[in-house]
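Asker: Okay, here's the prediction I keep looking at, along with the sequence it came from:
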Amino acid sequence: MDHIWQNITTALEVPSDVADKWLIKLKKQYSLPNRYYHSEKQMIHKKAEHLSGASVCLQLASLFQYYHFDAGKDSVRENCDVLKEFLVDAKLDNKTLENNILQLLGDVSVESVDLPEDDVLYFQDLDLLILGYSPEEYKQYTVQLRQEYSAIDTESYNKMRLKILQTFNRIPFIYATKAFSEKYESAARANIENEIKELENQ
């Protein structure tokens, strides 16, 4: 996270005191005890290598996407609000950048005419990155994800999870970008099919 944040704050010329304050806030959020996968150590670390050459817009969106996280609840509005709070704190009066990030975060009320489609697709693929990792890492992810949904009983969780996985299984391509598809598509398909079989046999 530190390297990504350094890239962002340097490119946007964010005052050092503001940059330091928000890095602490980000790290605190991503280390909360209810986070097993959606944490700096797991999710952010896995995304980091794919963000080093990405646009500032993509980098900011990736760090604020799960700033607030509560399994089973929609935190889009909260995350959009905290992104706006950061931009005000950093004195970044750039409506285009703000709208582009908000759109990536899921705010359907904003309009952006110059958000590259490639950025949208890349952002979507980043969120699905873990699906194409090794079977061992994927298994760890499923365990961590279940821990985040610990309030839901096993039967309900398995049904919910199975429905999501079957949806992935029916679409022609999991990854929208060529780079991610070539590297992760086959592994993601295998991981998903294996998890479906496990869930169906429970």
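Answerer: Cool, the structure landed. Residues are numbered from 1 along each chain as shown.

Asker: Please count neighbours and contacts with C-alpha atoms only from this point.
Answerer: Fine.

Asker: Report the buried residues of the helix or strand encompassing Ser186.
Answerer: For Ser186, the element it lies in under DSSP states H and E is helix 178-200. For helix 178-200, a neighbour-count test (16 or more other Cα atoms under 10 Å) marks 180-181, 184-185, 187-193, 195-196 as buried.

Asker: Show me where this protein has its helices.
Answerer: Here the chain has its helices, by DSSP state H, at 2-11, 16-29, 45-51, 56-64, 76-89, 95-105, 117-127, 135-148, 154-170, 178-200.

Asker: would CSV of those helices with distance to Arg35 be doable?
Answerer: Shown next, in CSV, are the helices of the chain (distance: least, Cα to Cα, whole Å):
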stretch, distance to Arg35
helix 2-11, 19
helix 16-29, 9
helix 45-51, 14
helix 56-64, 15
helix 76-89, 16
helix 95-105, 19
helix 117-127, 16
helix 135-148, 6
helix 154-170, 17
helix 178-200, 22
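
Asker: measure the residue minimising distance to the centre of the chain to Ile174 for me?
Answerer: With distances taken as Cα atoms, centre = their mean, Asp127 lies nearest the centre of the chain, 4.4 Å away. Plainly put, Asp127 is 11 Å away from Ile174 if you go by Cα to Cα, to the nearest Å.

Asker: Put this next to the first one:
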Amino acid sequence: MNIQRECKDRFVSLLSNYPSSNRTVSDSLWNEIETRYSEPHRAYHNLNHLYQMLGEFETVKAKLEDSEMVLFALYYHDLVYDPKSKTNEEESAKIAEKRLLELGIRKERVSVCSNHILATKSHRLGDNSNTDTKYFLDMDLSILGSEENQYLEYTKNIRNEYSIYSDEDYRKGRSQVLDHFSETIRLFQTDYFFDQYEMRSRYNVKSEIHSLQKR
């Protein structure tokens, strides 16, 4: 399995739906994505993350109102990723908007894609929020519901991405994130992902909290 090839082929296939895209354009756009997601400081938010989300996307694609904007959001949502920055989502959304407008996609659809990306900043939505956004956020969080070995690998990779912080600072910051998850009534906002991953995710989150408390 070549994850890079799988991610690229799916992206190029998406671009083929837009007349303004050609080989030069698709190569340029993909090279930007591949370069960003291959940055050396990325241990989790890399092409493996995109590939994992693509698998989840395929399971719910038929349920989405505008699957193409969800797919674009998937590729661009972590384009900018600096553990020290508080504006990663805004910067990623801004680049996505620029690239999609250059493809000739209507502003209304581009805004939908941008909103998907911006929603990953807090993972909080109201009841009347776009259903596609809920599916997208659930895809992004689906790693929480992975089996034990995969979840442990995920936690190690997240720690590596935040290696600039001391163990104590990381423990405090990560605990805040996990506490937020544990206090949320539902981690997953769609019934599909709730049924698939909610129970396992809560177990994993609780286990990680306990692990951090022992340090």
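Answerer: Noted; the coordinates are in hand. Since we're looking at a predicted model, the values are computed, not measured.

Asker: so what number do they get for TM-score?
Answerer: The TM-score (TM-score structural alignment, normalised by the length of structure 1) is 0.89; 193 aligned residues with a Cα RMSD of 1.8 Å.

Asker: returning to that earlier point: for His38 of structure 1, find the nearest of the helices of structure 1.
Answerer: Ranking those by proximity to His38 of structure 1 (Cα to Cα) places helix 135-148 first, at 8.3 Å.

Asker: For that closest one, grab the matching residue range in structure 2.
Answerer: Counting by TM-score structural alignment, helix 135-148 of structure 1 pairs with residues 148-161 of structure 2.

Asker: Report the buried residues of the matching stretch.
Answerer: So stretch 148-161 of structure 2, judged by 16+ other Cα under 10 Å, has buried residues Tyr151, Tyr154, Asn157, Ile158, Arg159, Glu161.

Asker: Same check on stretch 66-77 of structure 1?
Answerer: Buried positions in stretch 66-77 of structure 1, judged by neighbour count with 16+ other Cα under 10 Å: Tyr66, Tyr67, His68, Phe69, Ala71, Ser75, Val76.

Asker: and of those residues, the nearest to Thr10 of structure 1?
Answerer: Proximity of the buried residues of stretch 66-77 of structure 1 to Thr10 of structure 1 (Cα to Cα) peaks at Tyr67, which lies at 20.8 Å.

Asker: That closest one corresponds to which position in structure 2?
Answerer: By TM-score structural alignment, Tyr67 of structure 1 lines up with Leu79.

Asker: mind listing what that match touches?
Answerer: Listed by Cα atoms under 8 Å, 6 or more residues apart in numbering, the contact partners of Leu79 of structure 2 are Ile33, Arg36, Tyr37, Ser92.

Asker: same check, this time on Tyr81 of structure 2
Answerer: Taking Cα under 8 Å, 6+ apart, we find Tyr81 of structure 2 in contact with His45, Asn88.

Asker: how close does it sit to Thr87 of structure 2?
Answerer: Distance of Tyr81 of structure 2 to Thr87 of structure 2, given as Cα to Cα: 9 Å.

Asker: contacting residues around Asn191 of structure 1?
Answerer: Counting by Cα under 8 Å, 6+ apart, Asn191 of structure 1 has contacts Leu131, Gly132, Pro135, Tyr138.

Asker: Could you provide these in TSV, with additional columns for distance to Asp118 of structure 1?
Answerer: Listed next are the contacts of Asn191 of structure 1 as TSV, based on distance: Cα to Cα, whole Å:
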residue	distance to Asp118 of structure 1
Leu131	20
Gly132	20
Pro135	28
Tyr138	26
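
Asker: What residues in structure 2 pair up with the helix holding Ser186 of structure 1?
Answerer: With TM-score structural alignment applied, helix 178-200 of structure 1 matches the range 191-213 in structure 2.

Asker: That stretch vs structure 1, average distance?
Answerer: Following the fit onto structure 1, the mean deviation recorded for stretch 191-213 of structure 2 is 0.7 Å by mean Cα distance after the TM-score superposition for structure 1.

Asker: and if you look at stretch 28-36 of structure 2?
Answerer: Mean for stretch 28-36 of structure 2 is 1.0 Å (mean Cα distance after the TM-score superposition for structure 1).

Asker: how about that stretch, aligned to which bit of structure 1?
Answerer: With TM-score structural alignment applied, stretch 28-36 of structure 2 matches the range 21-29 in structure 1.
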